[in-house]
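>>> Need coordinates for the following:
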Amino acid sequence: MGRNTRKRRTPLATKVVAGAAALAVGGGGLVWANFYASAHEENPAHNRTRSAAAQVATIDCPDVGQQISDVPDRARGEVDGELATMDSQITEAYKRLATTRRAQAGDSRYVQNAILGPLKDRRKAIIDRIQLEINRAGGQADDNLDGLAQCQGQPAEQPQDGDGQDNGDGQNDGDGQNGDGQGQDDGQNQDDNGNGVAGPVADDFIDINDVEPNSRNSQNGLAANGDGGSTGTFTTDCGVNENDLFNSDNLIAAPGVDNGAHHVHDYVGNQDNDAFSSDEDLANADTSCQNQGDKSTYYWPVLRLQDGTEEFDANDLGGGADGNVGRILKPAQAELKFVGNQQSDVVAMPKFLRIITGDAKSFTNGDANANSSWSCTGFEDRQVTDKYPLCPEGSQVVRTSNFQSCWDGQNIDSANHRDHMAFVQQDGSCANGFQAIPQLQVRLVYDIPTPTIENGSVQNPYAVDSFPEQLHKPITDHNDFINVMDEDLMNEVVDCINSGEDCQ
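Predicted coordinates:
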């Protein structure tokens, strides 16, 4: 496998890359690589993760980006860059947390004094710069953002309710008993999955037979189409990333920032998808879609089988240097379908409309924006958001994302990359004057050997790539889309859906 390496450095990117590069050069990449090697030297035949979730601590930081809504257009690039720097700070702090276990065990204030306290100071400096940039551009920065600087230490349990603004001191009693505070040496005696016991763990998996049919309790991601309104469909075939286009950028949330995602994405459709791609680049790019009028970009975090494979990015940022290890699994099928609305006709999407569905930080942010849906072929009436399914023999793993399909009618993006879009209401209609657009539904099917759980440990688990502190939790799954259909094709999509036809 290969990686998209085209990079065009910009002044904005330079300062953001510096923090991530310092992490790698300073030993971050080596720490992850040594965890990986030591685990499999001990037990090359199997790949186990600890089931005692409380033994694995993570860092829970309020998501500043989700709290910012009033950012003038001319300040958005700078603000996005500052937010990406905050993500790099969390990654560095998590690395320190994962490699100082013995020091934590010997000093009850170590986490607060050596990790969380300095992290708060660095975050406060960035928040101050964000406020200044917003005000300089003519906006009105929220004076309450300072309250988001403090992060907490959390045991690796299920997603936290609320926004991560806990009042505790960040200590996790009993956590970190396995280390020696010497960084790389901390992984030498761990029978883990190669990334410093950063997940997944046995509790992250569930037998699909134990999932109740039709029990998914989140309104997020409801299928917008139904028996009324606009009932047609339009399917676009863009392949399964046969061109091996991978990178750890995020063109929507972190434009101009190398490794803005801290995890690797699969890309289908548009073939010019790095952090430095302009709308003009996207419009002029090649596409993997059979219909050459569809140059849209469709991307999602890769799945990996943590079986000891040293992937091409084992020492790279976004890959092993950010705790994402193992063999990348391409989907056997990638079905991209646009559907209508239960209550009304749909209108055309504007060109370059950006939509993020799901939340890559749901484990610490809480599930307000979570939109992961996991299942197995033959069992797709059973959907689960916070577990990876264990599928029976002959059944394949399915990831489904039903995107927001209510548009504000004006903006192709928003400061927090969410406010310009909304999910349909329970009755299928759009609220607050939003307009119904074609709903993108992405269904990814994978051939994955079913992990086995023995004595509370999972062998050869699979997991979605994630920010390191999110511990590869299934609820952090997400999906991204930029509309780059030409006008004629978009009109065809709308006509097919509104007339009740099934087109491709």
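
>>> contacts, neighbours, all on C-alpha from now
Noted.

>>> For the residue nearest in space to the middle of the chain, pull up the helix or strand it's in.
Most central in the chain under Cα atoms, centre = their mean is A360, positioned 3.1 Å from the mean C-alpha point. Of the helices and strands defined by DSSP states H and E, none includes A360.

>>> residues contacting A436?
341, 344-347, 405-407, 429-430 (Cα atoms under 8 Å, 6 or more residues apart in numbering).

>>> hmm, try it at 10 Å
224, 230, 340-349, 404-409, 422-424, 428-430 (Cα atoms under 10 Å, 6 or more residues apart in numbering).

>>> So which of those belong to strands?
406-407, 422 (DSSP state E).

>>> ok, back up a step: now do the same contact list for the residue nearest to the centre of the chain.
261, 263, 301, 369-372, 465-467, 470, 472-479.

>>> Please report the distance of P44 from Q333.
According to Cα to Cα, to the nearest Å, P44 stands 30 Å off from Q333.

>>> let me fix that: Y36
Counting by Cα to Cα, the gap from Y36 to Q333 is 30 Å.

>>> Between the two, tell me which one has more neighbours.
Y36 (29 against 15; other Cα atoms under 10 Å).

>>> Here is the second sequence; please produce its structure so I can put it next to the first one:
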Amino acid sequence: MRQQTHKRGRFTNKTVAIVAALALGGGGAAIIAANASAHGDKGDSGQNNTVAAKAGTIQCPDVGQKLSDVSEKARPEVDKNLAELDNQVAKAYQQMNQQQGSNDAVLSKLNDQRSRTMDNIGSAMGGDNSQLQGMTDCKWQEVATQGGQQQGNQQGGDQQGGQQQGGDQQDGQQGGDQQGGDQQGGGDQGGEGANDVPGNAGGQAGNGPSQDDFVDITKVQPNVQQPPQAQQNGSTGTFATECGVGDPELRNSDNVIVAPGVGNGAHHTHDYVGNDSNDAFANNQTFEQGGTSCENQDDKSTYYWPVVRAQDGKDEADANDLGGGQEGNVGTILTPTSSKIEFKGNAQSKVTAMPKFLRIITGDAKAFTNGDANANASWSCTGFEDRQLTDKYPLCPEGSSVTRTFDFQSCWDGQNIDSANHRDHVAFAGEDGSCPNGFQAIPQLVNTITYDVPANTPFAVDGFPEQLHKPITDHDDFINVMSEDLMNEAVDCINSGKQCG
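Purely as a prediction, here's the structure:
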């Protein structure tokens, strides 16, 4: 008992130090705006209850997520134009942040650009604009900070950060996939506040994270559900592959799955393990001929995820580059202490081999504005793995490391290695482990990444600039480039209930 108390005592000091850093800059996340007052009126409790600042971001319909019927022939042109939509949003957000015109004027120009680009998408799909209806206009999404509460109206799921006083964040029970703080709708989207200066100047670059994005992991209640009980025909084995923690020389801001052939398609920096040839211009042949960081040289798969940066006031090598400092991704990039890559079985059935070059994305890089439907990456701390957070960064006690866990989709449609929205060809198993009709179980990739975050230092995951570095936007990408023999070895291991690799 004394050890636990001692641990929490040290943690409280760390929490206060981090919140102070967030509030004071140099890695801080105090949200500022024009006409924001440092002194608000006090309510009965004596605490400041007036809005201390108004800020916001740009919310646009995610066209790529809605496309379900795009021919193979049309995809290269469609993907190029989808990447251009992202580029337009990033530039508009930057213009707002630098006060280059009013928000209304910037949004009007953005929507005109989007309209033309979406016409190009429709033309590439043979003139069929039916999938694009109602997806042109972007809006201003207000985010307000009030007495330590963060409010933002999100399409597909309203969110409000939990109460925070003196650095401690009080957790509440919540439904859905988001855990670690009370959440409810708040703030208006568009309209009111549309002419506010986008002063969401939290974090080192002024676009997040905020105080409300962090939570004391020791105050989060255990929330991890037990996996379904394996049935007689279930597969209980695990196949592990060791691929290291990533070479800094291989980092780039491309995304070959979502934006093939487009440099800086991600607008944030990725770490890569496995295949050493992953950039925007890689293709299946490139991957086949590439080298690998994996100990088993027959695993040329590529595993990649956004980097995590300490908000320490320091510049990285990409401080003046697109995908880096030019787009609000700043601070010292933290090299993981470990990346654990495992493939697991299915509670209901045996697994079948993944096809070579199968592409899977888990999580949603735009979940802050899209809503949480595809937000499933989770954050935690070593020693507290029974408490997983989707929409909060964990503050870990001394001696505990930050973890990110990515559970990938484990059901495949049996036909396609990719789909127009990069999601429809795979699916998650149900609560009982069963796959949807028409899908078959494949080995489930589970990737757990661990970081030693410097003491008293806030941190943030890289992301699209308008996503404000919210933890809910975390995601992970995978392309299977295992040899056929190695994939069959993994399947046999998993189906026989062994621990291999």
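
>>> and which of the ones in strands among the contacts of A436 of the first structure is nearest to V17 of the first structure?
A422 (32.2 Å; Cα to Cα).

>>> What is the aligned counterpart of that closest one in the second structure?
Counting by TM-score structural alignment, A422 of the first structure corresponds to A427 in the second structure.

>>> Check the spacing between the residue nearest to the centre of the first structure and L336 of the first structure real quick.
21 Å.

>>> Equivalent analysis for E280 of the first structure, please.
24 Å.

>>> So between these two, which is more surrounded?
Taking neighbours as other Cα under 10 Å, E280 of the first structure and L336 compare with L336 leading, 18 against 9.

>>> what's near enough to touch the more buried one?
Contacts for L336 of the first structure (Cα under 10 Å, 6+ apart) come out as 234-239, 298, 401, 440-444.

>>> Count the residues that sit near V262 of the second structure.
If you count neighbours by other Cα under 10 Å, V262 of the second structure ends up with 19.

>>> so what's it closest to, chain neighbours aside?
Leaving out its chain neighbours, the residue that sits closest to V262 of the second structure by Cα to Cα, 6 or more residues apart in numbering is A280, at 5.7 Å.

>>> can you check N421 of the second structure too?
Per Cα to Cα, 6+ apart, closest to N421 of the second structure is Q65, 5.0 Å.

>>> need the next SSE after the helix or strand that contains the one you found, C-terminal direction.
Q65 of the second structure is part of helix 63-66 when elements are defined by DSSP H and E. Next in sequence after helix 63-66 of the second structure, counting helices and strands by DSSP H and E, comes helix 75-97.

>>> For that next one, name the packing helices and strands.
strand 51-59, helix 63-66, helix 103-124 (3 or more Cα pairs under 10 Å, 6 or more residues apart in numbering; DSSP states H and E).

>>> for the second one, which positions count as buried?
Read it as helix 63-66 of the second structure. By neighbour count on 16 or more other Cα atoms under 10 Å, the buried set for helix 63-66 of the second structure is 63-64.

>>> again, but for stretch 247-262 of the first structure
With burial defined by 16+ other Cα under 10 Å, the residues of stretch 247-262 of the first structure counted as buried are 247-262.

>>> So which of those are in strands?
Short answer: these in strands (DSSP E) are N247.

>>> which one among the buried residues of stretch 247-262 of the first structure gets closest to A415 of the first structure?
Distances from A415 of the first structure to those, taken by Cα to Cα, are shortest for A253, at 9.2 Å.

>>> Return the residue of the second structure aligned against the closest one.
By TM-score structural alignment, A253 of the first structure lines up with V258.

>>> Show the contacting residues for its match.
Contacts of V258 of the second structure (Cα under 10 Å, 6+ apart): 64, 79-80, 82-83, 265-266, 280, 361, 420-422, 477.

>>> just checking, I121 of the second structure touches T136?
No. Judged on Cα atoms under 10 Å, I121 of the second structure makes no contact with T136 at a distance of 11.9 Å.

>>> Name the residues contacting each of the two.
Listed as contacting both I121 of the second structure and T136 by Cα under 10 Å, 6+ apart are S115.

>>> Comparing these two, which shows the higher neighbour count?
Remark: of I121 of the second structure and T136, I121 carries more neighbours, 24 against 20, as counted by other Cα under 10 Å.

>>> returning to what we had before: tally of neighbours for the residue nearest to V262 of the second structure?
21.

>>> repeat for G438 of the second structure
If you count neighbours by other Cα under 10 Å, G438 of the second structure ends up with 9.

>>> next one: R327 of the first structure
Using other Cα under 10 Å, R327 of the first structure has 20 neighbouring residues.

>>> and if you look at A201 of the second structure?
Neighbour tally, A201 of the second structure, other Cα under 10 Å: 24.

>>> for the one 10 residues further on, same thing?
As a burial measure, the neighbour count of Q211 of the second structure was computed by other Cα under 10 Å and equals 29.

>>> which position in the first structure aligns with it?
By TM-score structural alignment, Q211 of the second structure lines up with A202.

>>> Can you get me a residue count around E242 of the second structure?
18.

>>> Tell me which residue of the first structure matches up with it.
Aligned by TM-score structural alignment, E242 of the second structure pairs with D237 of the first structure.

>>> how would you label T286 of the second structure: helix, strand or coil?
Counting by DSSP: H, G, I helix; E, B strand; the rest coil, the backbone at T286 of the second structure sits in helix.

>>> I misspoke; the intended subject was G153 of the first structure.
strand.

>>> Number of residues surrounding it?
By other Cα under 10 Å, neighbour count at G153 of the first structure equals 23.

>>> so G193 of the second structure sits in a strand?
No. Per three-state DSSP, G193 of the second structure lies outside any strand segment and is coil.

>>> got the end-to-end distance for stretch 234-248 of the second structure?
End-to-end distance of stretch 234-248 of the second structure (Cα to Cα): 40 Å.

>>> buried residues in that stretch?
234-246.

>>> ok, V330 of the second structure - contacts?
Counting by Cα under 10 Å, 6+ apart, V330 of the second structure has contacts 27, 203-206, 308-320, 323-324, 460-462.

>>> any chance you could map the helices in the second structure?
Using DSSP state H, the helices of the second structure run over 2-24, 63-66, 75-97, 103-124, 284-289, 367-370, 484-495.

>>> Report the aligned residue range of the first structure for the fifth one.
To tie it back to what came earlier, the one meant is helix 284-289 of the second structure. Using TM-score structural alignment, helix 284-289 of the second structure pairs with 279-284 in the first structure.

>>> If you count neighbours, what's buried in that stretch?
Neighbour count says stretch 279-284 of the first structure has 282-283 buried, by 16+ other Cα under 10 Å.
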